[in-house]
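Asks: all I have is the shape, not the residue letters:
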């Protein structure tokens, strides 16, 4: 039973601003001061004046007009596709404030800073504020002085916050990162499932759920848990054509990572994902010793250190963040030039979400992954040790199998990635398998030998072993362990001596990815046959495998993506661009915001190319809205003029 006493919000003189009785029927509003009228007549007016863009992309306009009209919606749009505009613009057009439910309070400050730079009246409520700061935001909301209010789901569900919202006018609810509602998803947040109360408590307020990644099952969960059954679903293509996908066989992974960064992304911003906290720490230290500006981030660090590292990543150029998946959700930094995984992700959904943090500005970016056989064993053991019933573990295992299939595919990786989300495209031309098509070979006999070794050990000796020992048997290696168990007498001993140990590890990985072998976790990572093995052993199935490398590949020597973009600028425009970047860095420090909050690189590049000599000429450039034109326009024109003169 909830407290029947109203919660009061007071002004500076001690007068109540609003009283929200907890006992009133759902959806019934108490008397409140009228909200200020919207400052923009329509969506296109807001887009041009506030954000500085002339036209919408894709289905943005249809989504925005639907929400402005009071409709609910589910929006699936890739990172960098403009999801935030789908709720920000309706909040500027509809009466009241848009309430944005965002899962990470650490990023709210930067989101609000960016909006305030555009002249949007934005604020947040979270635990980082003092009571006085929180009261100021509450007063602004009740008085109708906010366009957007960001809150975490945990905060929103408190009686105080719910009653606060009853005391003001709500333009809409935006549920960001909506995939967090699904218990089968990679970022499950139990609090999201309680957000069904929004429909019950405020039935007349439109709700929009947004995510960059959702399978059919996750989408079904979102609809059911958030009561969006009648809402139209706007599903854009998940394709991020500017991201190049590359997956390599893991050898000395830290050295491989270092070579990749030095060769292709020297001095650029990136994220490196690792599975464990210790691996994060070790990798960040290794990169730092090697001259890379790297910082660790994981849940084991104290809150102050995490906040400091995140602030540096967002506000400084060239920082590489080495992190567990605890980092990154909602990262709004547009110039992340690469995302690297040094351990196998748990699912395709997680991999897509994490790689999507690269190249939000639409410029070229890399998604680089190194994985090996041990990753498979480790992930399966983690699933076996995880909490949850057998159904949950089977779902996790299917997700891992899909990730393995993506790693071992001989076709276009982007095709396989998008197929996981139910979408199809032609071969992309921008992944490793398209750029350097693997010469698939008939590996049926090799896999039969591998499966036969597993079968013989179990049938004749009642034994199971891991991959390393099986490879020794196949290659005829007289190790102490082979001698101890007498495995040199098996008929399969030495039948694979023509292939190297590396080659057999590749075959073994692919057999696991194809579901022909499984890891028996109760047997300490030993291997066992599956039902699918039968057809291969009987010669009823042909297997085309990825080639096995005879030697370790050398790191490619490409121009960094930033360097390649700059090479495309004429010399005079390049000089203006560098001068503008220096001005932007100084201005960002003065305003204590990330540089991209002032202007994105793409905007600076267009300014450098178009060489505007007046404020009117500057106003026609994408990303230069009315507030930024007023605040920074004279400085930008003067900065460009210095190079022109």
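Replies: Yes, it's here. Fair warning: this is a prediction, and the values are worked out from it, not measured in the lab. Numbering: from 1, shown residues only.
Asks: when you work out contacts or count neighbours from here on, use the C-alpha atoms and nothing else.
Replies: Noted.
Asks: so who does residue 490 touch?
Replies: Residues in contact with residue 490, defined by CA atoms under 8 Å, 6 or more residues apart in numbering, are residue 456.
Asks: now do the strands in the stretch 251-400 of the chain.
Replies: For the stretch 251-400 of the chain, the strands defined by DSSP state E, counting those that start in this stretch cover 270-273, 294-297, 320-323, 338-341, 365-371.
Asks: possible to save those strands as TSV with mean neighbour count?
Replies: Putting the strands of the stretch 251-400 of the chain into TSV (neighbours: other CA atoms under 10 Å) gives the following:
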stretch	mean neighbour count
strand 270-273	27
strand 294-297	25
strand 320-323	27
strand 338-341	26
strand 365-371	24
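Asks: can I get those strands in a markdown table with distance to residue 184?
Replies: Below are the strands of the stretch 251-400 of the chain laid out as a markdown table (distance: least, CA to CA, whole Å):
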| stretch | distance to residue 184 |
| --- | --- |
| strand 270-273 | 21 |
| strand 294-297 | 25 |
| strand 320-323 | 22 |
| strand 338-341 | 22 |
| strand 365-371 | 23 |
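Asks: what segments of the stretch 1-150 of the chain are helices?
Replies: Assigned by DSSP state H, counting those that start in this stretch, the helices in the stretch 1-150 of the chain fall at 43-46, 60-68, 85-93, 108-117, 131-142.
Asks: please name whichever of those is nearest to residue 627.
Replies: helix 108-117 (7.3 Å; CA to CA).
Asks: return the distance of the closest one from the chain's centre.
Replies: With CA atoms, centre = their mean, to the nearest Å as the basis, helix 108-117 stands 20 Å off its chain's centre.
Asks: same question for stretch 222-238.
Replies: In this view, stretch 222-238 has its centroid 20 Å away from the chain centroid, taken as CA atoms, centre = their mean.
Asks: do stretch 353-361 as well
Replies: On CA atoms, centre = their mean, the centre of stretch 353-361 falls 6 Å from that of its chain.
Asks: ditto for stretch 292-305
Replies: 18 Å.
Asks: do a quick rundown of the helices in the stretch 351-500 of the chain.
Replies: Under DSSP H, counting those that start in this stretch, the stretch 351-500 of the chain gives helices at 373-385, 390-408, 413-420, 432-435, 444-461, 467-475, 480-485.
Asks: for stretch 232-243, give me every contacting residue.
Replies: The contact list for stretch 232-243, computed with CA under 8 Å, 6+ apart, reads 58-59, 63, 72-78, 212-213, 356, 358-359, 362-367, 414, 418, 421, 423, 428, 430.
Asks: ok, structure two:
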């Protein structure tokens, strides 16, 4: 039994983690678990999911067992808990045999408050039998959406975790995730065999994240413009669809003067580990990555997530963009996408070995994502509605900041659909646009398409304008992609009504030369403070934090989150009592770091 057992949850929250009160449903979830109940918790990234199992693990007798999918995530959370004075450890393949033996002995003797395990560890009957000899406070199954084949990150080993309900029926279990639609939620309850669980769904809104989606024109220039003027201390993630593109993008960003590192499954294991370690421990690192990077990333100060290619679903998009701004400070989710992205994603679906039922679900998910990309409404509203949540127009997405104009696109749609039909429904967007614009290139002449009635009928729109129209017609289902061939465009089932003039189409007027975002450039960091001297203090606090982190070999945010440094900057505490009242300053951190940070504040005021 750990030294913190029998404390009240409020005491643990305040004295250990340094927070004055619980947020949202945290108190209700913790009370339910303390009474021995199972729970399914859906809470947005940065919403405080970890406290929902960490606090009851410290209040109930025994060790809290956390099942987590990534070794890096385990190490990160263990380091953070140790900073708070919590006795936590991880048991995974990265440990030497003697280190693993020490963790096992500590578990057996009740000397740990929390231990982090991989789902594979629980596939060993010998280890399960050992767990039966330990006092257990609870099981927390993080990233629980991995149990579902309909989710965006299915992992077969998660389906074996139902053994916990059979071997340890008296130990409460929490399944936690940031996002899951209705079929995925049902899979989590059934696949993990939760016992009459209570479902806790917090709002999915992340109001500090600014969402932007742009038509893919010159993606490198667009990314460079997005990054221009940012603070050199900003950390971010740039997602790409392929390993080759990840490496080329990292190399190009380095040529521009950024500190960019690639991350994908094809890199040497030690290179991946070293790059991820730098991302955690240094400021200003940009990781260019495939989706192999990110699940469970606990770094709170990621200031932006950029997508150079379309993700596969709104769940994946929400999960990936949710890695930005976990500390609640202003952050950005930025994406460019084009019709070629739609073609690639549809081909991935059709060429996979999945059953037809699963392919149908994946098509529906992709269609929902395309609807989000092409909407003229508030993006946050569209995103939240997908998860059954609502909000007022947010004023913090591109469609709110720069309202999208729409136009009667019926005639343009008829021209585009006619051109696709008359060219044989087997050519991609580039060729269709060439015909519409009356291009006289060799391919058009060789195919005789310069003799078609649709040749040159679309000169009222630019090339990029027609690409936008074709992209929107695809998202509306009026055009489909022949994934069995070479990605040619074909007429969709609803196209006949448009061609006959029986259905009116409204399309968004693409802003092909986007205006500068009002929050872009170097103003992002300074917007946190009204007084320029506060910016200087904030900078000195970050430098102090970096020094302390380097001494211990831990990421800076393990010492204090940016949000805590912002509070210190604004409140300017004069003594330890005042410092202890700020969020994220528990008793252990107060003893370790209080004097140094108070001295930095004092010097700034002198």
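Replies: In hand now; what should we look at? All of these numbers come straight from a predicted model, not from anything done at the bench.
Asks: which non-adjacent residue is nearest residue 41 of the first structure?
Replies: Leaving aside its chain neighbours, residue 41 of the first structure sits nearest to residue 93 (6.3 Å; criterion: CA to CA, 6 or more residues apart in numbering).
Asks: map the one you found onto the second structure.
Replies: Matched by TM-score structural alignment, residue 93 of the first structure corresponds to residue 59 in the second structure.
Asks: I figured its match hits residue 5, correct?
Replies: Yes. In terms of CA atoms under 8 Å, residue 59 of the second structure counts as a neighbour of residue 5; the distance is 4.7 Å.
Asks: neighbour count: these two, which is higher?
Replies: The residue with more neighbours, out of residue 59 of the second structure and residue 5, is residue 59; 24 against 17, by other CA atoms under 10 Å.
Asks: thinking again about what came up before, quick one: buried ones out of the contacts of stretch 232-243 of the first structure?
Replies: 63, 72-78, 212-213, 356, 358-359, 362-367, 414, 418, 421, 428, 430 (16 or more other CA atoms under 10 Å).
Asks: who's in contact with residue 294 of the second structure?
Replies: With CA under 8 Å, 6+ apart, residue 294 of the second structure has these contacts: 320, 323.
Asks: stretch 321-333 of the second structure maps to which residues in the first structure?
Replies: Going by TM-score structural alignment, stretch 321-333 of the second structure sits over residues 355-367 in the first structure.
Asks: wait, I meant stretch 557-573 of the second structure
Replies: The aligned range for stretch 557-573 of the second structure is 596-612, by TM-score structural alignment.
Asks: can you tell me what sits against the matching stretch?
Replies: By CA under 8 Å, 6+ apart, stretch 596-612 of the first structure touches 113-114, 117, 333-335, 361, 569, 573-574, 576-577, 580-581, 584, 587-588, 618, 621-624, 628, 637, 640.
Asks: tell me, how many residues neighbour the residue in the second structure that residue 468 of the first structure lines up against?
Replies: When the second structure is aligned by TM-score structural alignment, residue 468 of the first structure is paired with residue 430. Number of residues near residue 430 of the second structure (other CA under 10 Å) recorded here: 13.
Asks: relative to residue 449 of the second structure, how far out is the closest residue to residue 435 of the second structure other than its chain neighbours?
Replies: Nearest residue to residue 435 of the second structure in three dimensions, chain neighbours excluded: residue 455, at 4.8 Å (CA to CA, 6+ apart). Using CA to CA, to the nearest Å, we find residue 455 of the second structure at a distance of 7 Å from residue 449 of the second structure.
Asks: return every residue with contacts to both of the two.
Replies: Shared contacts of residue 455 of the second structure and residue 449 (CA under 8 Å, 6+ apart): residue 435.
Asks: now do the strands in the stretch 501-645 of the first structure.
Replies: Taking DSSP E, counting those that start in this stretch, the strands of the stretch 501-645 of the first structure run over residues 517-520, 526-529, 544-545.
Asks: contacts made by the last one with the rest, please.
Replies: With contacts defined as CA under 8 Å, 6+ apart, strand 544-545 of the first structure is touched by 410, 440-444, 507, 510.
Asks: what about 6 Å?
Replies: Residues outside strand 544-545 of the first structure that contact it (CA atoms under 6 Å, 6 or more residues apart in numbering): 440-443.
Asks: average gap between that strand and the second structure?
Replies: Its matched residues in the second structure lie on average 1.1 Å from strand 544-545 of the first structure after superposition (mean CA distance after the TM-score superposition for the first structure).
Asks: now the first one
Replies: Between strand 517-520 of the first structure and the corresponding residues of the second structure, superposition yields a mean separation of 0.7 Å, by mean CA distance after the TM-score superposition for the first structure.
Asks: residues in the second structure matched by that strand, start to end?
Replies: With TM-score structural alignment as the criterion, strand 517-520 of the first structure aligns to 479-482.
Asks: quick one: map residue 401 of the second structure onto the first structure.
Replies: Counting by TM-score structural alignment, residue 401 of the second structure lines up with residue 435 in the first structure.
Asks: just give me the neighbour total for the closest residue to its match other than its chain neighbours.
Replies: In space, residue 435 of the first structure comes closest to residue 429 once its chain neighbours are excluded; the distance is 6.0 Å by CA to CA, 6+ apart. Neighbourhood size, residue 429 of the first structure [other CA under 10 Å]: 15.
Asks: check the one 5 residues further on too.
Replies: Other residues within reach of residue 434 of the first structure by the criterion other CA under 10 Å amount to 17.
Asks: try residue 642 of the first structure
Replies: Residue 642 of the first structure: 11 neighbours (other CA under 10 Å).
Asks: residue in the second structure matching residue 294 of the first structure?
Replies: Using TM-score structural alignment, residue 294 of the first structure lines up with residue 260 in the second structure.
Asks: can you tell me how far the residue nearest to residue 430 of the second structure when sequence neighbours are not counted is from residue 474 of the second structure?
Replies: Counting by CA to CA, 6+ apart, residue 467 is the residue found nearest to residue 430 of the second structure once chain neighbours are left out, at 7.9 Å. Distance, residue 467 of the second structure to residue 474 of the second structure, using CA to CA: 11 Å.
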